[in-house]
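Asks: Task: produce atomic coordinates for the following.
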Amino acid sequence: MKPEDLQLLLTREMPFGKYKGRLIADLPGHYLNWFAREGFPPGEIGRLLELMQEIDHNGLSYLLDPLRGDARRARP
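Replies: Coordinates of the predicted model:
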């Protein structure tokens, strides 16, 4: 993981599927767990989904809260 990946979780939107358009950081745990069971897609999106699943699974989502304000200011 790169430190900037945490910021990407708050700015990248899910590009496909049931939750298309939702921020990666806001995806529900059951959806992230489904990817963990079935396999993460390749590339950046898969890496971010895997990171978010790990954060969510370990109950660490609150660590993103301080970054949420920064992400809102950075979004157009």
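
Asks: contacts and neighbour counts: CA atoms only from here.
Replies: OK.

Asks: ranges for the helices of the chain?
Replies: For the chain, the helices defined by DSSP state H cover 3-9, 29-38, 43-57, 65-74.

Asks: which other helices and strands contact the longest one?
Replies: Applying 3 or more CA pairs under 8 Å, 6 or more residues apart in numbering; DSSP states H and E, one finds that helix 43-57 makes contact with helix 3-9, helix 29-38.

Asks: Check the last one too.
Replies: Helices and strands in packing contact with helix 65-74 are not found; criterion 3+ CA pairs under 8 Å, 6+ apart.

Asks: Here is the second sequence; please produce its structure so I can put it next to the first one:
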Amino acid sequence: MEIRPNAEQLLELAHYRMPFGKYKGRYLLDLPLPYLVWFRQKGFPKGKLGDYLNTMLTIKDNNLEPIIRKLQKEFPRDSS
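Replies: Predicted structure coming up:
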């Protein structure tokens, strides 16, 4: 079985910002690991945000942040 990431979703994840709370406006990549672990323990929100938070936890657990940072740098998006 071959795993192929969805490029559009990966770019969206790289630029997705936290929409609420203490870390509102921060890239999900910049959220502290304990905060993501807390979400896992309490339950991720439903929908895209929950999926992205769960994915970001996996990325951080596997030390893959440099890949996402590279995507942010090589494929910048408007800050608006």
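
Asks: TM-score for the pair, please.
Replies: After superposition, the two chains reach a TM-score of 0.83 (TM-score structural alignment, normalised by the length of structure 1), with 75 aligned residues with a CA RMSD of 1.6 Å.

Asks: Kindly reformat the helices and strands packed on helix 43-57 of structure 1 as a markdown table containing distance to Gly46 of structure 1.
Replies: As requested, the helices and strands packed on helix 43-57 of structure 1 are exported to a markdown table (distance: least, CA to CA, whole Å):
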| stretch | distance to Gly46 of structure 1 |
| --- | --- |
| helix 3-9 | 11 |
| helix 29-38 | 9 |
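
Asks: Nearest to Pro76 of structure 1, out of those?
Replies: helix 3-9 (14.3 Å; CA to CA).

Asks: residue range for the closest one in structure 2?
Replies: Using TM-score structural alignment, helix 3-9 of structure 1 lines up with residues 7-13 of structure 2.

Asks: any chance of the helices and strands packed on helix 43-57 of structure 1 in CSV, with mean neighbour count and distance to Asp65 of structure 1 too?
Replies: Formatted as CSV, the helices and strands packed on helix 43-57 of structure 1 follow (neighbours: other CA atoms under 10 Å; distance: least, CA to CA, whole Å):
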stretch, mean neighbour count, distance to Asp65 of structure 1
helix 3-9, 15, 11
helix 29-38, 14, 17
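
Asks: sorry, back to before: which one of the helices of structure 1 lies nearest to Arg22 of structure 1?
Replies: Among these, the nearest to Arg22 of structure 1 by CA to CA is helix 3-9 (10.6 Å).
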